[in-house]
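Asker: my questions are about this predicted structure, shown below with the sequence.
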Amino acid sequence: MELEDQAVRARKDLFARAIAAAPGRLHLAAHSHHLWPDVTFDAQMEAWADAAALADRKWDKALGQVYPAAQALAAEELSLPSPETVVFAPNTHTLLMVLKSAIARRPVRVLSTDGEFHSFRRQAARWAEAGEIELTLIPSEGPDFAARFLAAARAGDFDLIFVSHVFFKTGLVFDHVWDLAELSRPEGPWVVVDGYHGFRAVPTDLSALADRVFYVAGGYKYAMAGEGAAFLHAPPGFGGRPALTGWYAEFGDLEGPPGGVGYTRDASRFLGATFDPSGLYRFVAAGRMLAAEGLTTAAIAAHVGALQASLLARIAGGEAGRLAEAVPINPPRAGPQARFLALRHPRALAWKQALMEKDVVVDVRDDVLRIGLSIYHDADDIAGFCEAARALD
């Protein structure tokens, strides 16, 4: 695909503040810390102004207006039947802790992979050490991964199945992840899909699965909202009484034993306690901007896909120096595509450090160099990256 045929043009104008803040920087890590659009600056200032003007009553707006707007945006993006199945938290780690606490069996029998993000990987390893869970891990690479994982899920006796839609290290897309919904039951197993590298990166429709599958993601990456706005879609009837619970989970229509601890019937049963609402202000502002500009997930994916194809062609043609020696793990293909390229090479870390010295921002996971593109990139950025890469040794 020629860059001139992209579905949408690059929109650097929407990120003028972030680009002007470091004019010499070439930021190619949108998959890691996405640059914040200008509207999020105004949203951050609005959160401060509300706190100053409303003081204690700021929560009337934060919880009565901003929070429901954030729920609605997440539900619309995922085609969820109701925004009331969405609950927000400061980070996904908090949500996973609360979710696991809602499973009564000990140890919890967990099926996952060796390719999950640190918020789950580290905690799961520690839970296993402490005897809190029995952990079964399936290798996440290899052409037969989907078949192996689905076979293990169907054959095993698990309480929790946790797996990524798009793997954070390799950018490989688990196309058959939604097949796991057939196994999900309120009594177990629960299927939890980590959608952090899929939300607003890969078009995702949960309308037919919302009653069976958990989905966790957040605003830090492709939702362009920064930290403090992670969320969980929780199917009704699953995990009614988390053991790890905060006082916000008792606001609303409660159910529970007489004289005992009550929980709301909707997803707010997973809520914690007092939090900084500014992340939700930014989440709403960024989401509304994308809608107003017609920047759908599919449109941005088409833009990024064209840039990725151009970059890989330049690398293969020798225009990026020694990067031609790297092995592309997730080259463009038919179907959903990660919003970053993953290139494997023993010198990945050294190359990342050398590029950082030139103010070219990419990142690395083990021996994998990751290059993340977004709507604020264009053909000149691809050319600039290749020029910087030619000097790598």
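Answerer: Received the coordinates, thanks. This one's a predicted model, so the numbers in the text were calculated from it and none came from an experiment. Residues are numbered from 1 along each chain as shown.

Asker: only C-alpha atoms for contact and neighbour calcs from this point on.
Answerer: Will do.

Asker: now do the SS call for the residue positioned nearest the centre of the chain.
Answerer: The centroid of the chain falls nearest to Tyr196 when counting by Cα atoms, centre = their mean (1.4 Å). Three-state assignment for Tyr196 (DSSP: H, G, I helix; E, B strand; the rest coil): coil.

Asker: which SSE is the residue nearest to it when sequence neighbours are not counted in?
Answerer: Spatially, and ignoring its direct neighbours in sequence, Tyr196 is nearest to Ala217 (4.2 Å; Cα to Cα, 6 or more residues apart in numbering). In this structure, Ala217 sits in strand 213-218 according to DSSP states H and E.

Asker: run the chain-centre distance for that strand.
Answerer: Counting by Cα atoms, centre = their mean, to the nearest Å, strand 213-218 is centred 9 Å from the centre of its parent chain.

Asker: show me what it is packed against.
Answerer: If contacts are counted by 3 or more Cα pairs under 8 Å, 6 or more residues apart in numbering; DSSP states H and E, strand 213-218 sits against helix 92-101, strand 190-194, strand 230-233.

Asker: please repeat the previous calculation with a cut-off of 10 Å.
Answerer: helix 67-78, strand 86-89, helix 92-101, strand 160-164, strand 190-194, strand 230-233 (3 or more Cα pairs under 10 Å, 6 or more residues apart in numbering; DSSP states H and E).

Asker: here comes the other one, which I'd like you to weigh against the first:
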Amino acid sequence: MSYKSLFSRALSLDPERLHFAAHSHHLWPDASFDGQMRAWVEANRFADRKWDLIFGEVIPEAQAHVARELNLPSPDSVVFATNTHEFLLRIVSGVEAKPVRILSTDGEFHSFRRQGERWEEAGEAVITRIPLHPFDTFETRFLDAARAGAFDLILISQVFFRTGQVFGGITELAELARPEGPWVVIDGYHGFMAMPTDLSAVADRIFYVAGGYKYAMSGEGAGFLHAPDGFCPRPVITGWFAEFGNLTGPPDGVKYREDAGRFWGATLEATPFYRFNGVRRMLDEAGLTTADVAAHARGLMQAFQGAARDGRAGRLDRAELLNPIDGDGVRARFLAYRHADAQDWRKRLLDAGVVTDVRDDVIRFGFGLYQDTADLERLIATCARVL
């Protein structure tokens, strides 16, 4: 089935392009354009009064969408920022012991990788990184380290951005989390709206960060945090939005909201929330759940994986597929192939009008709603021709 009509504006801007980087810069559906225009109109119609509308209607709607998607007990545990890096800074700032003792991996996104390295340089953190390779033993090795170590913070991806491999030990990490530490932070950017995610059993013990840039199809600026009650009640890095609402704190000290609003920053651009709400409404009206979208992408991925394995997609049969489709379990929405020529392959495909992306020696093909079987056949044929 084709869902291209939902993306007519984006697709019409470059009709010959094959965009197989839905895991990177996901194309925006028409509903996001409508949301963008609504944000402009309401900002100018209501002017100074727009914040009442934004915090009274727009943000509560976005919070409710996130809470339903993740099966959270309450939308009050959700707060937004321009990007997830802001939340990383605020959470770590709330750890009283210095240097902060952090357990993580060697496969985290650059936002944490770079910041962590700088914290180490400055003597503000000591980071233990568990190698992803070999991945068949990774989960056991990581959980053993988490149980054995005295860490203030445990940070790990739900789906690893470079390889597409999925971490399955969130429940076990949640069992270790305590308000006094360790705090568990899950980077869910490649999980949120990429695959069904139910946090109901662990929502009272873990932080979860993600945003609208990728599978939520809403673009930049809609990072969000789910924050459990009682964990990091007074982040040192804080914004003035966090002082509105039900406040708590020392009599003569800085007050914080009691809910996730304690992580609010300062003045922010509200347009991304309009786009996100528009996309979620579109999906509801079309009767599409994350499971439906994942199933559509999975069918395309299975066909492409088979074509590559059978030698019908150029030299991809010589590459190592890091995250093959095996069984019916949850998985990333991209296929990651490792080969020494990955950089060259990406360039060859781009020159032929096919957009993918590459991380070091791994070329990634991302799949989404705006692709159909005709696109897939074109992709296979192009790979056969240029790789």
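Answerer: All right, it came through fine. Everything numeric in this text was worked out from a predicted model, so none of it was measured.

Asker: grab the nearest non-local neighbour of the aligned partner of Val362 of structure 1 in structure 2.
Answerer: In structure 2, the residue paired with Val362 of structure 1 according to TM-score structural alignment is Thr356. Leaving aside its sequence neighbours, Thr356 of structure 2 sits nearest to Ala21 (Cα to Cα, 6+ apart; 4.9 Å).

Asker: matching Lys246 of structure 2 against structure 1, which residue comes up?
Answerer: Lys isn't right for residue 246 of structure 2; it's Asn. For Asn246 of structure 2, the residue aligned by TM-score structural alignment is Asp253.

Asker: looks like its match contacts Ala267 (just checking).
Answerer: No. Applying Cα atoms under 10 Å as the test, Asp253 of structure 1 and Ala267 come out as separate, 11.6 Å apart.

Asker: of the two, which one has the most company?
Answerer: Legend: neighbour count by other Cα atoms under 10 Å for Asp253 of structure 1 and Ala267, higher for Ala267 (24 against 10).

Asker: name the nearest residue to the more buried one, sequence neighbours excluded.
Answerer: Closest to Ala267 of structure 1 by Cα to Cα, 6+ apart is Thr85, at 4.7 Å.

Asker: all the strands of the stretch 251-387 of structure 2, residue numbers only.
Answerer: Using DSSP state E, counting those that start in this stretch, the strands assigned to the stretch 251-387 of structure 2 run over residues 256-257, 320-321, 334-338, 354-355, 357-359, 362-366.

Asker: got the contact list for the fourth one?
Answerer: Looking back up the chat, that one is strand 354-355 of structure 2. Residues from elsewhere that reach strand 354-355 of structure 2 (Cα atoms under 10 Å, 6 or more residues apart in numbering): 16-22, 346-349, 364-366, 378-379, 382-383.

Asker: quick one: it to structure 1 mean distance?
Answerer: Comparison of strand 354-355 of structure 2 with structure 1 after fitting gives an average deviation of 0.5 Å (mean Cα distance after the TM-score superposition for structure 1).

Asker: circling back: from Gln65 of structure 1, how far out is the match of Asn246 of structure 2?
Answerer: Asp253 of structure 1 sits 19 Å away from Gln65 of structure 1, going by Cα to Cα, to the nearest Å.
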